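J.: have a look at this prediction, sequence included:
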Amino acid sequence: MGLITFYVFLGLALVGFAIEAWALVDAVRRPAHSFVTAEKRTKVFWVSLTAVGALIGYLAIPGFSVFGVRIGFGLPWLFTLLAVLPGAIYLADVKPEVIRYLRRPGPSTGRW
């Protein structure tokens, strides 16, 4: 594999991993009742799915070393594409619906 091709694949894999990590952190931060109220399965389901996607996405980063520490393992490129799907689905479909059902402060009390 040429050097330019390696860096292109590395960049795409890192962007994919960033999307997966963003989805995982966001799913962890949301309250569980919002998922059920929005009819988007459960929080445990989405946290588990995005965690598996992030793990596979990390393992699919092309292998390279930084200061002697190996990063990524270089699973086949198909794994990178498959790992991004749960995170992308969560961010595009689930997150907007879950946000709609968060409890908002009442107008008179200002409390949750």
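T.: Perfect, I can see it now. Numbering: from 1, shown residues only.
J.: please make it C-alpha for all contacts and neighbour counts, starting now.
T.: Noted.
J.: list the buried residues of the helix or strand hosting residue 11.
T.: Using DSSP states H and E, residue 11 sits in helix 3-29. Using 16 or more other CA atoms under 10 Å as the test for burial, helix 3-29 gives 10, 13-14, 16-24, 26-28.
J.: return the member of these nearest to residue 49.
T.: When the buried residues of helix 3-29 are compared for distance to residue 49 (CA to CA), residue 24 wins out at 8.5 Å.
J.: how much space separates the closest residue to that closest one other than its chain neighbours from residue 26?
T.: In space, residue 24 comes closest to residue 50 once its chain neighbours are excluded; the distance is 5.2 Å by CA to CA, 6 or more residues apart in numbering. Per CA to CA, to the nearest Å, residue 50 is found 10 Å from residue 26.
J.: ok, and here's another one to check against it:
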Amino acid sequence: MTHPFVYAAYVEYWLMLALGIVALALEVWAVVDAARRRPEDFLRAGIREKRFWLMLTGGATLIGVLGVLGPFGGLGVLGLLAVCVAAVYLAGPREQMNLYSGGRSGW
């Protein structure tokens, strides 16, 4: 007979993996949006330059990929930090640039 905690561990694994995939989607959205913006949009909005946000969101995306494809699946402490970086970009700089560029991204 299988112990009930085994089933709880399976549920936890799949739940964390699903959360990791959602977080990875946010991170990819953030890095793609940052890459599509023109460098002038960052300066016009009065925020850090494009290279800074590309490095942050790119690192966050790398951590997200490693979290989803890694042996443990889902989010760890680094995964939480990575999704926070993506969320900060999407809620802050992205919205500021939309105000100054009329909602369009660079291409």
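T.: Sure thing, it's come through. This one's a predicted model, so the numbers in the text were calculated from it and none came from an experiment.
J.: report the TM-score for the pair.
T.: Here the TM-score for the pair of chains, by TM-score structural alignment, normalised by the length of the second structure, is 0.80; 94 aligned residues with a CA RMSD of 1.9 Å.
J.: re earlier: show me the contacts for the residue nearest to residue 24 of the first structure.
T.: By CA atoms under 8 Å, 6 or more residues apart in numbering, the contact set of residue 50 of the first structure is 20-21, 23-24, 86-87.
J.: element containing the alignment partner in the first structure of residue 51 of the second structure?
T.: Residue 51 of the second structure maps onto residue 44 of the first structure when the alignment is built from TM-score structural alignment. Using DSSP H and E, residue 44 of the first structure sits in helix 43-59.
J.: now do the contacts for the aligned residue in the second structure for residue 56 of the first structure.
T.: Using TM-score structural alignment as the criterion, the counterpart of residue 56 of the first structure in the second structure is residue 63. Going by CA under 8 Å, 6+ apart, residue 63 of the second structure touches 78-79, 82.
J.: one more time with 10 Å, if that's ok
T.: Contact analysis of residue 63 of the second structure by CA atoms under 10 Å, 6 or more residues apart in numbering lists 24, 27, 57, 69-70, 75-76, 78-83.
J.: before we move on, the earlier item: joint contacts of residue 50 and residue 26 of the first structure?
T.: Common neighbours of residue 50 of the first structure and residue 26, using CA under 10 Å, 6+ apart, are 20, 87, 90.
J.: got a list of what the residue in the second structure that the first one lines up against touches?
T.: For residue 20 of the first structure, the aligned position in the second structure is occupied by residue 27, per TM-score structural alignment. If you count contacts by CA under 10 Å, 6+ apart, residue 27 of the second structure has them with 21, 33, 57-65, 82-87, 89-90.
J.: gap between residue 27 of the second structure and residue 46 of the second structure?
T.: On the measure of CA to CA, residue 27 of the second structure and residue 46 of the second structure end up 23 Å apart.
J.: how many neighbours does the nearest residue to residue 101 of the first structure once chain neighbours are set aside have?
T.: Excluding its sequence neighbours, the residue lying closest to residue 101 of the first structure (CA to CA, 6+ apart) is residue 34, at 5.4 Å. Number of residues near residue 34 of the first structure (other CA atoms under 10 Å) recorded here: 21.
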